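Colleague: Sequence unavailable; structure follows:
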């Protein structure tokens, strides 16, 4: 089946559309052949509207409706482009993660989660069935609704020697260990990106190549203060988001330079990730996500974990920039085949769940026959 996975993460800068050919073999091997990824930036008006609607902002329902529509249209445009450029117009299914705007966490329990991006726009533009709104079913089953990509990580890492850990450095960082332990470690690039926008007056959206942080030095007292955040001491499974780690989460001392502030926040991400990796006794780290393009962050992480190889997922066959989009393509493929797509050990749910809601395509909803059983491993072709 040719599947397009659509993803926009907590950095909310673009819609990534990855196309994959997926086949489930009788022995339980799920074959994934990456066909490529196209990334379509949000236009500036939509990006500003989205930034202004994220926590802790109070948002009228009219703004929610506008964002749900405009994000759905942006996802639809990305899906059309991916089908044309990567699938030759032969795609059979679209899977949309949507744009997370709120993750309702109280007392360590997730009570709800909201992703915007109305899938009807995607189905109308592509003519294809769409699997969307994947997270709420896991939450309804008592889970955290994240990290959902952990199932893909578990299947993908199975068979590698030792204790390999999959690390995603998005706006929020998360990891998955082979025993099924998975959780958000804390901020990935979220605080970094917010600080860059503030220090540059919006001229830059992120610290390109870590250049600003490279010119600074971590501020010890500020770093200690940030590391005292109670979230880090919570047991797994746990999830977080910009409800906690938003632009107003911290305030720099008046005399702190932009470069030193960014060096401090980069160190915060590296330190919290390294602490989490050591906590699961990892023997190898395989990283993906936008943070892998920040050489200063990757160097700090390597310095804090000198005993471990820290690899980018491209080295083992899965493009780091597109990994989450491919992962959601897999989750939607499982849904279409009537298979559960969660790992309860990772999310804390009571049981595995078939995820998402289905929007029919132009020719109605014609799903493949249910598969005889769930996959036991993932192989990248």
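Modeller: Arrived safely, thanks for sending. Here the structure is a predicted model, which is why all the values come from computation and not from measurement.
Colleague: switch to C-alpha atoms for all contacts and neighbour counts from now on
Modeller: OK.
Colleague: mind listing what residue 345 touches?
Modeller: Contacts here follow CA atoms under 8 Å, 6 or more residues apart in numbering; on that basis residue 345 touches 180, 181, 182, 237.
Colleague: Structure two is appended below for comparative analysis:
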């Protein structure tokens, strides 16, 4: 089966900064047709945050949120279609990542909600979703999945590259110039998630714009080193992580264990340093014969303080955003799930076993016909 046409990609990530939606085409070559960011209502955002931790009445709360999110995902897709005058008959499918509320690769369990049957019903468009479980069934981590898209779109035979995605979590994709070398990718640790949680608690803001608040503080080196001693950071790939590990309860325990007074802004600076160091430590592992170009995407690409710190920690690497590769950093992940939907409908694999640890390539996702 060949399925050409326009694909809509839907992404709502760990940062919960909204629903990113794009329309893309892959034939004869990749084209970003249009994009849109759909804001999550604050009440829904709060419900997602609450259900990401164990609590009472979880199944009922999850069931209701599953429907609410599906309708929001459908609305985001329809708003993009209406706003840009797309012909629905040209749209092959919607690829929906869903909203992750649990990711426990050590138990071969992952859960994304946002009922794809409802998305298909409300939009009248075939929807492809539930991408991660098939990889896990084959022994993989189920994440990260975007390196396969990075390989398809960004690999260069002249120069090795690293694609750095800084969302709620941060992950890197190693794209060697030599096609005989393996493409690798994994979560390095927290991206924005701890910084977002800390500023939400103390300044009632969803995120630290440009890292301005972190820039007013000074990182506590003892606390940074203590947090970096977490086994996850030295664990070999394949590996993936999420809010299950990097959350406010963990942060509070680390601050208490450090047992020294640190101001709120210094904690924010410390969290930025944790993100920067955990990323830079992993990129340094790839600075072998030649230093790869680093291209940043995700919400963290707007954090100037973080990017400046990465440039300081990685003086031998050129650091730019994926805009330099003709794809705006805000839309890379949503485009990836459009690509994954295309792979599924064309009976092509969507995972990279060297990245996820799966036994082999697998066709990912489930198809919900219009």
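Modeller: The structure has been received and is ready for your questions. Here the structure is a predicted model, which means the values were calculated and not measured.
Colleague: What ranges does the stretch 201-350 of the first structure have for its strands?
Modeller: 284-288, 310-312 (DSSP state E, counting those that start in this stretch).
Colleague: In the second structure, which residues correspond to the first one?
Modeller: Following TM-score structural alignment, the partner segment of strand 284-288 of the first structure in the second structure covers residues 293-297.
Colleague: what does that stretch rub up against?
Modeller: Contacting residues not belonging to stretch 293-297 of the second structure are listed as 159-166, 317-322, 324, 328-330, 332 [CA under 8 Å, 6+ apart].
Colleague: Give me the buried entries from the residues you listed.
Modeller: 160-166, 317, 319-322, 328-330, 332 (16 or more other CA atoms under 10 Å).
Colleague: nearest spatial neighbour of residue 343 of the first structure, skipping sequence neighbours?
Modeller: Of all residues not flanking residue 343 of the first structure in the chain, residue 151 sits nearest, at 5.4 Å (CA to CA, 6 or more residues apart in numbering).
Colleague: Count the neighbours of the aligned partner of the one you found in the second structure for me.
Modeller: Residue 151 of the first structure maps onto residue 148 in the second structure when the alignment is built from TM-score structural alignment. By other CA atoms under 10 Å, the residues close to residue 148 of the second structure number 23.
Colleague: how close does residue 148 of the second structure sit to residue 15 of the second structure?
Modeller: According to CA to CA, to the nearest Å, residue 148 of the second structure stands 22 Å off from residue 15 of the second structure.
Colleague: Make a markdown table from the strands of the stretch 201-350 of the first structure and add distance to residue 16 of the first structure to it.
Modeller: As requested, the strands of the stretch 201-350 of the first structure are exported to a markdown table (distance: least, CA to CA, whole Å):
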| stretch | distance to residue 16 of the first structure |
| --- | --- |
| strand 284-288 | 14 |
| strand 310-312 | 18 |
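Colleague: Nearest to residue 219 of the first structure, out of the ones you listed?
Modeller: strand 310-312 (25.3 Å; CA to CA).
Colleague: residues in the second structure aligned with that closest one?
Modeller: Across the second structure, the stretch matching strand 310-312 of the first structure (TM-score structural alignment) is residues 319-321.
Colleague: Next: stretch 5-16 of the first structure.
Modeller: Correspondence between stretch 5-16 of the first structure and the second structure is established over residues 9-20, with TM-score structural alignment as the criterion.
Colleague: starting at the chain centroid, how far to that stretch?
Modeller: Taking CA atoms, centre = their mean, to the nearest Å, one finds the center of stretch 9-20 of the second structure at 8 Å from the center of the full chain.
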